[in-house]
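>>> I would like the atomic coordinates for the input below:
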Amino acid sequence: MSAPSVPDLLCPHCHEALHFTPASSADPGTAPASLRCSKGHHFDAARQGYFNFLVGKGTVFEADSAPMVAARYDFLASGHYDPLADAVADAVAPALTAGSPLILDAGTGTGHYLRRVLDRFAPAAGLRALAMDISKFAVRRAARLNPEAVNVVSDIWQPLPVADGTVDAIMVVFAPRNVAGFARALRPGGLLVVVTPRPGHLAEIAAATGMLGIEPGKEERLATQMGTHFRTSHVQDLDVAMELGTAQVADLAFMGPAGHHLDRAALAEKLAARTGSAGTTPVTAQFRITTFVPLPA
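Have a look, this model is predicted:
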């Protein structure tokens, strides 16, 4: 593993600067790459290339399981959400034009959306990337997909492990939002890009698959939540029409919060009976991509 390209990582224990030590060339398995602070806290890289920053009490949120992450990987690999990946890359682009910009992917999942950003900007801009997710199963996938990023298992509700004002862009795709933490981490003029579902998102299959519905007033609550530290600079609504087979519908249902309580085999059987000879189901994804900028200090 090469040295991470993010120089401003902070220790999740004491918030002192972390320094990278490469793996032993003689025996990497015995002496893996590590991050250490001046107070002696250290974090060894897992063999898949990520770091585990989970410390303290933990979060109330349940991390995605291995089967949920596998479903997400399979669905995103099908390309159906590629228009969303392109739109997110477009949204963060204005913040990634100078120097060696740093992007934080908060709730990176399998790293799919960050991969699109890295492919577009990294070669020209010297882009540095930090990817975080609370699911170790997700971060394992992300580390394989995006080895040039620093991938960490971390609780987004804990203090973000980056120095104040060092991040140029933050992307949050269907993930929790630590508003105060994001505002602290972003440089003045940095961008926060948030993707949320709109009412009607996946409505054709939501009830049949047991997916969680969009709560009334969710958009208003988002505006109130973000308004404490940010102002809205741009809003884009994106509709993606899809024709999905039974396995893809099951993946789509299982990769989200409903996956914590769904029985995959029973769901697949139910969907097969529902689809019948038609083979595919028309489904429309309805996204809102909102770009925020920090309020003046």
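
>>> okay, CA-based contacts and neighbour counts for the rest of this
Will do.

>>> quick one, helices of the stretch 1-150 of the chain?
Using DSSP state H, counting those that start in this stretch, the helices of the stretch 1-150 of the chain run over residues 66-77, 82-92, 112-125, 136-145.

>>> which of those sits closest to residue 255?
Among these, helix 66-77 comes nearest to residue 255, with 4.7 Å by Cα to Cα.

>>> show me what that closest one is packed up against.
Packing partners of helix 66-77 (3 or more Cα pairs under 8 Å, 6 or more residues apart in numbering; DSSP states H and E): helix 136-145, helix 246-254.

>>> nearest to residue 110, of these?
When the helices and strands packed on helix 66-77 are compared by Cα to Cα, helix 136-145 sits nearest residue 110, at 4.5 Å.

>>> neighbouring contacts of that closest one?
Residues outside helix 136-145 that contact it (Cα atoms under 8 Å, 6 or more residues apart in numbering) are 48-50, 64-66, 69, 108-112, 115, 132-133, 149-153.

>>> still on that earlier bit, can you say which of the helices of the stretch 1-150 of the chain is nearest to residue 44?
Closest among the helices of the stretch 1-150 of the chain, using Cα to Cα: helix 136-145, at 14.4 Å.

>>> to compare with the earlier structure, here is another sequence to fold:
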Amino acid sequence: MLQDIVEYLVCPHCREPLGYTPDGGALRCADGHSFDIARQGYASLLPGDAHTGTGDTAAMVAARDAFLGSGHYAPIASALAAAVPGHVDCVVDLGAGTGHYLAAVLDSRPSARGIALDISKFALRRAARAHSRLGAVVCDAWRPLPLRDGSADVVLNVFAPRNGAEIRRVLRPGGTLLVVSPTPRHLEPLVRELGLLGVDDRKDERLAAALGPHLDAAGSSEHTFPLLLDHQAVRTVVGMGPSAWHTDPTALAARIDALPEPVPVTASITLSVFTRTGEPRAAHG
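Modelled structure (predicted):
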């Protein structure tokens, strides 16, 4: 619920703390900036000039909810929960989508509260209902996050954009960042057979460049597991990811229909761990 996490929130305009208005229908700072709370329970803390066109669409969110709700990526949720330190008070999921992974972490940490951050209001309508100790906030990962300094014990980042400087700022000293990213084997043979977007060979290099100046790498592990997907599950896993923006629907449907059913598919991700220790380093290059 939003009231569980309001103490961590700051105004995106003036960075002052936020609190509830007397009627409970909005958040407001001491400078008078006010932000309505949607009836679905989330708040939008986007500044007025923010561009929201890059968020996941309602169709993409529905596909993600269906696929994750079927348990196909349960090993990823379990790996994340196992990697979270034993006692945490606040877990932030940057690019939380429907809140699926954050809810799994909160289930494993009964004293923790969770903050789901995403630019898609369609996703956060679902995230706001994903767990009783979760609050959902619309924001832009590439702008200053509407969180106070050092508010998070853990930040999750699952198949999502990552702003190293802001992640460092909102992590407490000694805090942990957990990043899930696909390996080149992820979703084969679908990537090859359906012409989906693949993982480029420099992904690990780009991850290190984005986070290395701000956080210390503390290890990584690969998690690979088999999936057996019917055609509807194939449609949802394609529809929930970036390939949904880049494939022709008619051609894609024909390719899916031509696949055997069920389709053996490989899921393969890297779980990378970073910690906030010491001072940030200057970027090289």
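
>>> report the TM-score for the pair.
Once superposed, the chains reach a TM-score of 0.92 (TM-score structural alignment, normalised by the length of the second structure), with 279 aligned residues with a Cα RMSD of 1.8 Å.

>>> what's stretch 25-35 of the second structure aligned against in the first structure?
Counting by TM-score structural alignment, stretch 25-35 of the second structure falls onto residues 33-43 of the first structure.

>>> tell me which stretches of the stretch 101-250 of the first structure form strands.
102-106, 128-133, 150-153, 167-173, 186-197, 230-245 (DSSP state E, counting those that start in this stretch).

>>> could I get those as CSV with mean neighbour count and distance to residue 18 of the first structure?
Output for these, formatted as CSV (neighbours: other Cα atoms under 10 Å; distance: least, Cα to Cα, whole Å):
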stretch, mean neighbour count, distance to residue 18 of the first structure
strand 102-106, 25, 16
strand 128-133, 26, 14
strand 150-153, 25, 13
strand 167-173, 25, 16
strand 186-197, 21, 19
strand 230-245, 15, 29
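
>>> contacts only, for the residue nearest the centre of the first structure.
By Cα atoms, centre = their mean, the first structure has its centre lying nearest to residue 108, at 2.1 Å. Taking Cα under 8 Å, 6+ apart, we find residue 108 of the first structure in contact with 114, 131-133, 138-139, 142, 172-173.

>>> now for it: what does it line up with in the second structure?
That one, residue 108 of the first structure, aligns with residue 96 by TM-score structural alignment.

>>> next, count neighbours for residue 90 of the first structure.
Residue 90 of the first structure is flanked by 12 other residues according to other Cα atoms under 10 Å.

>>> again with residue 275 of the second structure
Neighbours around residue 275 of the second structure, by other Cα under 10 Å: 22.

>>> ok, and the closest non-adjacent residue to it?
Leaving aside its chain neighbours, residue 275 of the second structure sits nearest to residue 176 (4.6 Å; criterion: Cα to Cα, 6 or more residues apart in numbering).

>>> any idea what that neighbour aligns with in the first structure?
Aligned partner of residue 176 of the second structure by TM-score structural alignment: residue 191.

>>> now the counterpart of residue 70 of the first structure in the second structure: how far from residue 110 of the second structure?
When the second structure is aligned by TM-score structural alignment, residue 70 of the first structure is paired with residue 62. According to Cα to Cα, to the nearest Å, residue 62 of the second structure and residue 110 of the second structure sit 28 Å apart.

>>> quick revisit: from residue 108 of the first structure, how far off is the match of residue 176 of the second structure?
17 Å.

>>> got a list of what the equivalent of residue 161 of the first structure over in the second structure touches?
Aligning on TM-score structural alignment places residue 161 of the first structure opposite residue 146 in the second structure. Residue 146 of the second structure makes contact with 9-12, 15, 45, 139 under the criterion Cα under 8 Å, 6+ apart.

>>> one more time with 10 Å
By Cα atoms under 10 Å, 6 or more residues apart in numbering, residue 146 of the second structure lies in contact with 8-13, 15-18, 44-46, 117, 137-140, 170.

>>> which PyMOL command selects the buried ones in the residues you listed?
Provided next is the PyMOL selection string for whichever of the contacts of residue 146 of the second structure are buried by 16 or more other Cα atoms under 10 Å:
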select buried, resi 8+9+10+11+12+15+16+17+18+44+45+46+117+137+138+139+140+170
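
>>> any idea which element residue 284 of the first structure lies in?
If you go by DSSP states H and E, residue 284 of the first structure is part of strand 280-294.

>>> got the angle between that strand and helix 246-254?
30 degrees (axes from the mean of the first three to the mean of the last three Cα atoms, to 10 degrees).

>>> quick one: stretch 76-88 of the second structure to chain centroid distance?
Distance of stretch 76-88 of the second structure from its chain centroid, counting by Cα atoms, centre = their mean, to the nearest Å, is 15 Å.

>>> next: stretch 169-189 of the second structure.
That offset, for stretch 169-189 of the second structure, works out to 10 Å (Cα atoms, centre = their mean).

>>> how long is that stretch end to end?
39 Å.

>>> same thing with stretch 90-105 of the second structure?
OK, stretch 90-105 of the second structure end separation, Cα to Cα: 11 Å.

>>> before we move on, what about stretch 237-256 of the second structure?
Distance between the two ends of stretch 237-256 of the second structure: 12 Å, counting by Cα to Cα.

>>> tell me the buried residues in it?
Using 16+ other Cα under 10 Å as the test for burial, stretch 237-256 of the second structure gives 237-241, 243-244, 247, 252, 256.

>>> same thing with stretch 261-273 of the second structure?
Buried, per 16+ other Cα under 10 Å, within stretch 261-273 of the second structure: 263, 265-273.

>>> quick one on the thing from earlier: distance to residue 205 of the first structure added to the strands of the stretch 101-250 of the first structure, as TSV?
Formatted as TSV, the strands of the stretch 101-250 of the first structure follow (distance: least, Cα to Cα, whole Å):
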stretch	distance to residue 205 of the first structure
strand 102-106	28
strand 128-133	27
strand 150-153	32
strand 167-173	21
strand 186-197	14
strand 230-245	10
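
>>> that'll do, ta.
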